[in-house]
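K.L.:
quick one: sequence plus predicted model below, questions after.
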Amino acid sequence: MNKTRIYINGRFLKASVTGVQRYAYELLRTIDRLIARDDPAVRGYEFIVLAPTGDIHELGTRHMEVRQAGRFGGQLWEQFSLPMLAKDGFLLNLCNAAPLLKRKQAVTLHDAAVYSVPDTYSAAFKLWYKLMFRTLGRISPLILTCSENSKEELVRHCGIRESKIRVIYHGKEHVLQTGTAPEFTAKQGLERPFVLAVSSRSPNKNFRSIVRAAELIGDQGFDFVIAGGANPKIFKSEDTELGENVRHVGYVEDDELRTLYDSAACFVFPSFYEGFGFPPLEAMACGCPVVVSDTASLPEVCGDAVLYCDPNRPEDIAEKIARVMKDPDLRQEMKSKGLAQAAKFSWEKCAYETLAEVKVHVEGRSASQAARSESRKAQA
């Protein structure tokens, strides 16, 4: 029996892994597991990942071909080679970009950050992505996104019809499936309770306010641990030295990050803007109490399981952290609520819902309704 081909834009296999790429990896690995067990959601379909030639990261799938082909690289490959390679099938694009010459496709637009936090990006990047988002919103029959907040912003900023956008939440199991590094905290000299923050060079992540909050709190018997990103000393106030209770552990591997989530007494994430927000969800899934911004998609993802802070006010961030660290009963309550909130999100649910929406445009609406019914039964 001839199978219907669904191609996946594999340009992300060339990139370093951020939240957008994490989504692509985990979604495809989950679909691969559905193929392995001959799940009805994937029966009758052939999934082929198309990637540029040259060195790429390992996708880790067993039942999904990764095919490297085409001329050029980067955006030229995506815009000109990819539509030719996928001309006999439906194309699924997972990472905010897609060819403008392809009609039979779906694209995941994770956020409208180029509009909402424009200072984060270069002028050329903003110009291209604004053009691409608006064009894709007009020509692509299906737009996927990861939160209601992102959907609202894509409608407002890009003029995309609300009826063609589907919200499908991401999962969190990847952080639970990685190993741990039991010796890591001892190796870093972390003997006291600590507040964890995952830093980034992006101004949007609001790293400066984390450092300022640590300065305001001072040494109250616990440490601040900063993982990843730039050295926090470059963010110190002009008239205030960072205290001894701030530790910068640099880049960490996945198993080391999992260990930090497991060991931290609190996780703080005062980002100005997120399309979804993996780090607080990962922290909740590991049983870590979370202090997070009250902005963008974060209240949608975190529910009532966290303490919210104003990302523009370091003193508010400091007050919320101090409240969590001083109250063991509150930490236990937040841990229980966080685990329950994180349980609402799964990669399998993400995969089923994505496949059902794609089938609307591959087979027609009646076939998709049957697929949705099968998905609900499988998830139950």
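P.N.:
Done, it's in. Numbering: from 1, shown residues only.
K.L.:
going forward, measure contacts and count neighbours with C-alpha atoms only.
P.N.:
Fine.
K.L.:
in stretch 231-239, what counts as buried?
P.N.:
In terms of neighbour count (16 or more other Cα atoms under 10 Å), stretch 231-239 has its buried residues at Asn231, Pro232, Lys236.
K.L.:
for stretch 247-265, same thing?
P.N.:
247-248, 255-265.
K.L.:
what are the contacting residues of that stretch?
P.N.:
With Cα atoms under 8 Å, 6 or more residues apart in numbering as the test, stretch 247-265 has contacts from 175-176, 178-182, 184-185, 188, 193-196, 223-232, 267, 282-283, 286-289, 325, 331.
K.L.:
thinking again about what came up before, same list (the buried residues of stretch 231-239) but as JSON lines, adding secondary structure.
P.N.:
Output for those, formatted as JSON lines (DSSP: H, G, I helix; E, B strand; the rest coil):
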{"residue": "Asn231", "secondary structure": "coil"}
{"residue": "Pro232", "secondary structure": "helix"}
{"residue": "Lys236", "secondary structure": "coil"}
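K.L.:
pipe these into a markdown table and attach distance to Gln369 per row.
P.N.:
What follows is those, written out as a markdown table (distance: Cα to Cα, whole Å):
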| residue | distance to Gln369 |
| --- | --- |
| Asn231 | 52 |
| Pro232 | 52 |
| Lys236 | 56 |
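K.L.:
does Asp316 touch Leu307 like I think?
P.N.:
No. At 10.8 Å, Asp316 does not count as touching Leu307 under the criterion of Cα atoms under 8 Å.
K.L.:
which one's more surrounded, those two?
P.N.:
Counted by other Cα atoms under 10 Å, Asp316 and Leu307 do not tie: Leu307 has more neighbours, with 21 against 15.
K.L.:
the structure to be compared is supplied as follows:
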Amino acid sequence: MIVINSRFLTQPVTGVQRFAIELAKELRRANSEIVFLTPKNIIHNDVANELGAKVLGRTTGHLWEQVELYAYVRMKKALLISLCNTGPLFFKNQIVAIHDISYKICPEWFSKRFVFFYNLLIPQLLKVSKAIVTVSNTSKKELIEKLNVPEEKITVVYNALAPVFQKKELEKKFSGKIPIDCHYILSVSSHHPRKNFNRLVNAFKGIEKDDLKLYIIGNVNKDFKLDKKYTSKNIIYLENIADEELVYYYKFAKLFVFPSLYEGFGIPIIEALSQNTKICVSDIPVFREICGENVTYFDPLDENDIKNKILKSLDNYELFSYNLSRFSWEDGAIKVLKLIKENQS
């Protein structure tokens, strides 16, 4: 019996949940006998229906994962696939996806409670699991060097594009809010200290272009406090933008900027590339891995360099061609299915 830990159906979508949702869909198409188990507090009902997910137990969150899911898969002697950094701590017949180890690289970005919990959780999962999946060679290297995971235990499965970003011709259905006639820079990510929006905003304020706007799209979380000094009439923050509209924000942007200090992957980059949008990003290892020489890089700690590289990118009319074929959910599912075959009892 193969079980997918589908707790992601109860969580708001970030890159981690995107990975789980799209990969789960591919796994469902490839093997109809896979069972998807979820807590009762589902928020992605359409996805749950598509997967044929089954509600298990009465609890939710970590308690559900550590008690009710654990008891079920142990009783059934199932192979468990956990795709979102967490899983039952003491269940050995498990394949787990660890997207990054940001809690260890820069613990100051998180609460002490969060860091303490993940310092217990992640090493234990890495130890007991039969195989580890991660989303980039950069993350793989960190798992080997920082947490002593054997290289042969790790498989890299890249993130890829949601279906709406793969359409050759987009449906011309979008709300009047999308600034199709506006000159704007776009950044897309959930709000978190490592996303480095504060420096981006300060750099943008140094650009003397009254007709240029900065759109920052992403849901705010408790670790990010928006100070009034990071707002102005030309800086627009948006939340809860559906993919069907988000694709147009990418398409009409003059430039996409991603100033993160640390990432395991960086899905917004390939989303922007899919719409042939010019890109300006932090010079960090994982972005070099994803983008190669097809983008403009800046020092994410230097606001002046961010500003200058944005200006340089805006004045550069050369568009790079980029092959996104290596980022495929289907290929990712093939890798996971191979791991399943190798680790089934």
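P.N.:
Looks like it came in fine. Keep in mind it's a predicted model, so treat the numbers as computed, not measured.
K.L.:
just the TM-score for the two chains, thanks.
P.N.:
The TM-score (TM-score structural alignment, normalised by the length of the second structure) is 0.90; 338 aligned residues with a Cα RMSD of 2.4 Å.
K.L.:
can you map out the strands along the first structure?
P.N.:
4-9, 45-51, 65-68, 90-93, 105-108, 142-145, 165-167, 194-198, 223-227, 246-250, 266-269, 290-293, 307-309 (DSSP state E).
K.L.:
show me which residues of the longest one are buried.
P.N.:
By neighbour count, with 16+ other Cα under 10 Å as the criterion, the buried positions of strand 45-51 of the first structure are Glu46, Phe47, Ile48, Val49, Leu50, Ala51.
K.L.:
contacting residues around the corresponding residue of the second structure for the first one?
P.N.:
Spelled out, that is Glu46 of the first structure. Residue pairing (TM-score structural alignment): Glu46 of the first structure is matched to Glu33 of the second structure. The neighbours of Glu33 of the second structure, taking Cα under 8 Å, 6+ apart as the test, are Ile2.
K.L.:
surely Asn294 of the second structure is in contact with Asn323?
P.N.:
No. If you go by Cα under 8 Å, Asn294 of the second structure and Asn323 don't touch, sitting 10.4 Å apart.
K.L.:
more neighbours, these two?
P.N.:
A side-by-side neighbour count of Asn294 of the second structure and Asn323, using other Cα under 10 Å, places Asn294 first with 16 against 10.
K.L.:
map the more buried one onto the first structure.
P.N.:
Using TM-score structural alignment, the partner of Asn294 of the second structure in the first structure is Ala305.
K.L.:
now its match: how far from Cys350 of the first structure?
P.N.:
21 Å (Cα to Cα, to the nearest Å).
K.L.:
same question for Ile139 of the first structure.
P.N.:
Ile139 of the first structure sits 24 Å away from Cys350 of the first structure, taking Cα to Cα as the criterion.
K.L.:
excluding its backbone neighbours, what's nearest Asn96 of the first structure?
P.N.:
Using Cα to Cα, 6 or more residues apart in numbering and skipping residues adjacent in sequence, the residue nearest Asn96 of the first structure is Leu109, 4.6 Å away.
K.L.:
wait, the one you found touches Ser147, no?
P.N.:
No. With contact defined as Cα under 8 Å, Leu109 of the first structure does not reach Ser147; the gap is 10.3 Å.
K.L.:
of the contacts of stretch 247-265 of the first structure, keep whichever come out buried.
P.N.:
Looking at the contacts of stretch 247-265 of the first structure with 16+ other Cα under 10 Å, the buried ones turn out to be 175, 180, 184-185, 193-196, 223-232, 267, 282-283, 286-289, 325, 331.
K.L.:
from start to finish, how long is stretch 154-166 of the second structure in a straight line?
P.N.:
28 Å.
K.L.:
quick one: buried residues of it?
P.N.:
So stretch 154-166 of the second structure, judged by 16+ other Cα under 10 Å, has buried residues Ile154, Thr155, Val156, Val157, Tyr158, Asn159, Ala160, Leu161, Ala162, Val164, Phe165.
K.L.:
map the second one onto the first structure.
P.N.:
Here Thr155 of the second structure is matched to Arg166 in the first structure, going by TM-score structural alignment.
K.L.:
mind checking how far the residue nearest to that match when sequence neighbours are not counted is from Leu82 of the first structure?
P.N.:
Spatially, and ignoring its direct neighbours in sequence, Arg166 of the first structure is nearest to Leu144 (4.9 Å; Cα to Cα, 6+ apart). Separation of Leu144 of the first structure from Leu82 of the first structure (Cα to Cα) stands at 20 Å.
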